[in-house]
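Undergrad: Quick one: sequence plus predicted model below, questions after.
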Amino acid sequence: MSIKENLQAVSEVAIKDRNFVNHFLTFRQQRGEKISDPDVMAVAGELLSIAWRKALKKGASLEKYTQACMDRLSSKVADDEFETLLQHMYFNDDARGLFQVSPEFMLFKAGSASSGNTRHVGSVLGNMLLSRPEVTQGKPENLNFLEAELLDELQSFVSDFAPADATEDYLPFMGDVFAEDLSLLCSYPSYMMQNLKAFVGLYNFLYSAQLAMNLRSWRTEPTSKPLYFIMDTERASSERTYVREALSSLIDYVEDLFPVLSALEYLNQPDNKESICYPLWKHYQQIEALPADESYELKSGLKRFLENYRNARGREPWSEELNTTEDIFKAITATAREIFRQARSSQLTVNRKVVASFETEVARHFIQNRKRGGRVLIMNQDYLLLLTNLAVGSREKLQYQQLIEEFKRRGVWFDQQSQQALIEFYERVGNLERMSDSGDAVYVRKTI
């Protein structure tokens, strides 16, 4: 269904007893003290399946593949102890050894998410790849005879895959760089295997942060919003306003995520399995682009939805003007925030748990408490090197200011003091190249 078709039915949509978010969000409310990391292998399986447009054939399983490999190799290696050795090297401990051979084996993990956290991360990040071109698979290096045979056997278990695209990007700019960066990792399989956890964690955080900061800007297509980090070795002195205010400002935006996205679910017809989910800003732009008579019809439907929504949630009728598309969208988003800010309400409790989940699960590797300096957003050296390699991309090196711009494209901003600290860090690592004393002639090489 198109945006117009979704909106034509919005006045009749049934308001449910509970608030829910099924799309665009990689995390939900924290339900206990235990921190639940996503299963990175399962997330990677989903991403690679979509990126490569490959999936296991119907009925294929790791157990059947294991037996096929045993049968194949037993006829080629005449050794009584071979089968036990093969099992131990590649298939014991949930085939841990197999998944270290090549990223392709993670296709066995696609669809295996055992937790909601893993499913949400895999679904949202995977959706950013659906509308983008197929990614080229890199060839694993330094495979021994057994590993080459295992990889060859895998081909008989895999077929082409055409995933359905039922959710449009909320952050097209983020989808572009995410696809670029995954494509780069696919060209370096060993590096990918070593950095999967960091890559998924980095993009889970950057996507979630940029989604929060763009949610209120529904009049225009999202762009990378300034979010300032410092290196974990830097001081967060009092004069560094951007750094000191970054986290508190971000948390303020995060408080809108669950309320506004829960309202957006109704605009996307949650009970219609054929509907496509569109971001809020696309709904707004669609109405603004229509002829006056068609726009009037959709705005009238949205007004009735607003009335139903407020009534179902025990709110008084909206008292301000609803003449323009902007008026109506302001009213819907304000209503969503109002519902989740009611004192002593279950909605307020739920939203606090959602924000806590962002801080303790999604963002915990990027938050540091500097005591007197307060809490700041940090980028540790492991994440920084990964980010640097992704930003340099397929090039051998990149001029320093261009590197800073590539960081910004991904939602990572540094103030002038941090930019100087970055240069010193790259000099220590050994991947900085000075062509002259000019700042424009400083280049950073990737470390892959």
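TA: Sure thing, it's come through. In this text, all values refer to a predicted model and were calculated from it rather than measured experimentally.
Undergrad: can we go C-alpha only for contacts and neighbour counts from here?
TA: Will do.
Undergrad: Stretch 110-119: end-to-end distance?
TA: 10 Å (CA to CA, to the nearest Å).
Undergrad: And the residue lying closest to residue 255 once chain neighbours are set aside, how far from residue 47?
TA: Spatially, and ignoring its direct neighbours in sequence, residue 255 is nearest to residue 355 (6.2 Å; CA to CA, 6 or more residues apart in numbering). Distance, residue 355 to residue 47, by CA to CA: 26 Å.
Undergrad: just residue 99 next, same as before
TA: Counting by CA to CA - residue 99 and residue 47 are separated by 15 Å.
Undergrad: try residue 380
TA: For residue 380, the distance to residue 47 - CA to CA - is 25 Å.
Undergrad: Neighbour count for those two, which is higher?
TA: residue 47 (27 against 15; other CA atoms under 10 Å).
Undergrad: Next up, a structure to set beside the first:
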Amino acid sequence: MTFQLDTQKIKDFVEKNGAYTYRRRANTYVLPLPTRKPERAKFENGYVAIVGATLRVLDGENLEYEKNDDSIDSIIDGGKFDSAETEEMFKLFIENELKDIENSTITRVEHFKNIPFIDHKDEKKGEIGFFHFFYDLYIRDNEEDFQEIFSELKSEDLLSEIIRISVEKESKSFVRKYKMLFPGLKEQFLQDVRTLASNPAFLIQHFADLALHYTFIAMAQIVIQTNKITFAQTDKLHRIVFLNMSEKGSKRRDFYNEGLRLLREEIRTFFAHEHTLNVLGNNTFIQDGNWFYKDYADFFEKQGPDAQTEFIQSIYYWINEEYVLYFPSTQRITYEGQDLQTAFRDLYDTLRKNVKEEINSRYSVAFETIATRFYRKAGGSLGNILALNLDQIIALIAVSVGPRGNQLELNKLWIELEVRGVFFDKYSKEEVVKILDNLNYLDKKSDSGDAQYVKAIL
């Protein structure tokens, strides 16, 4: 076996009408972010449309919600009414109830399935992209677990029965696109949904918020860790500092440099990583897809130094002899025994220089859209700040503490939140304590801070 980039495969991948194109999503899927503005998901109806699609697919139904008006008519025809007026009133009631559900008025778990994607052709593509990302990362490998959780929460009321009848089952399966890099996050999400299920009303209110939160944290961590190339950590989350919406900030606080400013800098030229990883995937030895830099490092650690050297040399050969044909001003880089980290960095830097700025801009704006749509706090001269509102904080604390009857030592709450991707500085922690105290969720065993416990919220 040879361990090289396949120059012909790369040529077939990048070349279009003799010109170099910065393609992606052939060998590795990284983030569900478009580079075309019309396809950007704006989440005008929140994240509930992605949750609705998830529950439909879990139940073997269509990805997209399609209301079957004939089924409502057949139910009406089979009913017994004392007058035509009563029949018409009942039909109007059902239609209005279904319309309310489609507008996100959800009172039962199965109502989620009647939430459609946005009625805009291009933006719908963006929402469907987020569905695939969320489903692949958090649901796919645990489908039976989630099916069991939600089947136990289903109702038997008439409206729910009509909803079940009014959809057409479809056994279509979706090929995996994205790979979960953080197994701890995936298992934590499953555990949190199980915890939420102990209080169905709370789950209905906060499930979409929780799904959104885990999506955003996964995206942010993928960006930060991929930027580390082979030094990426998949068993430890990078520190991303949030503020509380109720707080005032200052440049001296941790959030200023470790919050939204950090993410903006990390995403600024990240599109080049998507392309670089897909170029690397055109090699002579990969049988499956979705390899990130760390996957190559782990692979060559097992293959030995000779195989790694052969691969590294092929990277520099491709830069110096192939890529330069498309971009003659490319600086050639002599192979002088560079390690894998350096070779990947050189390849990324070389490719990054010729990515059009409008692509970088649209890509990064698509990422910032989800951050500012759901986590934005206006900070005046500080600009936009990454912050959690009260509902988000309560939901995360609720799953951190656990079901009714549980208590969590206050000092351990911060650890539980960090496991879920939320880091606070000491001032934000003090604000959270005030919130918990005001809501009577703090059990003070004594005057000692170590003896304080957070009560169960569920």
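TA: Noted; the coordinates are in hand. Quick caveat, the model's predicted, so the values are computed rather than measured.
Undergrad: Quick check: TM-score for this pair?
TA: With the length set by TM-score structural alignment, normalised by the length of structure 1, the two chains reach a TM-score of 0.80; 430 aligned residues with a CA RMSD of 3.8 Å.
Undergrad: What number of residues are in the vicinity of the residue nearest to residue 255 of structure 1?
TA: 24.
Undergrad: Now do the SS call for it.
TA: Assigned with DSSP: H, G, I helix; E, B strand; the rest coil, residue 355 of structure 1 falls in the helix class.
Undergrad: That one matches what in structure 2?
TA: Using TM-score structural alignment, the partner of residue 355 of structure 1 in structure 2 is residue 364.
Undergrad: quick one, helices of the stretch 151-300 of structure 2?
TA: Ranges of helices in the stretch 151-300 of structure 2, per DSSP state H, counting those that start in this stretch, are 158-165, 183-196, 200-227, 254-258, 260-267, 271-280, 293-303.
Undergrad: Can you name every helix or strand that the fifth one contacts?
TA: In this structure, helix 260-267 of structure 2 makes packing contacts with helix 200-227, helix 357-375, strand 384-388, judged by 3 or more CA pairs under 8 Å, 6 or more residues apart in numbering; DSSP states H and E.
Undergrad: Ok, the shortest one next?
TA: In terms of contacts (3+ CA pairs under 8 Å, 6+ apart), helix 254-258 of structure 2 is packed against strand 384-388.
Undergrad: Counterpart of residue 435 of structure 2 over in structure 1?
TA: By TM-score structural alignment, residue 435 of structure 2 lines up with residue 425.
Undergrad: Any idea how many residues pack against the residue nearest to residue 223 of structure 1 when sequence neighbours are not counted?
TA: With CA to CA, 6+ apart as the criterion, residue 223 of structure 1 has its nearest non-adjacent residue at 6.5 Å, and that residue is residue 173. Applying other CA under 10 Å, we find 17 other residues in the vicinity of residue 173 of structure 1.
Undergrad: Could you double-check that residue 173 of structure 1 lies in contact with residue 222?
TA: Yes: in this structure, residue 173 of structure 1 is within contact of residue 222 by CA atoms under 8 Å, at 7.4 Å.
Undergrad: What's the match for the residue nearest to residue 223 of structure 1 in structure 2?
TA: That one, residue 173 of structure 1, aligns with residue 184 by TM-score structural alignment.
Undergrad: That match and residue 191 of structure 2: what is the separation?
TA: With CA to CA as the criterion, residue 184 of structure 2 and residue 191 of structure 2 are 11 Å apart.
Undergrad: Residue 151 of structure 2 now?
TA: Distance check for residue 151 of structure 2 against residue 191 of structure 2: by CA to CA, it reads 16 Å.
Undergrad: which of the two has more neighbours?
TA: Neighbours of residue 151 of structure 2 and residue 191, each counted by other CA under 10 Å, are more numerous for residue 191; the result is 15 against 12.
Undergrad: In contact with residue 218 of structure 2, which residues?
TA: Counting by CA atoms under 8 Å, 6 or more residues apart in numbering, residue 218 of structure 2 makes contact with 182, 185.
Undergrad: just checking, what residue in structure 1 corresponds to it?
TA: Looks like residue 218 of structure 2 aligns to residue 207 there (TM-score structural alignment).
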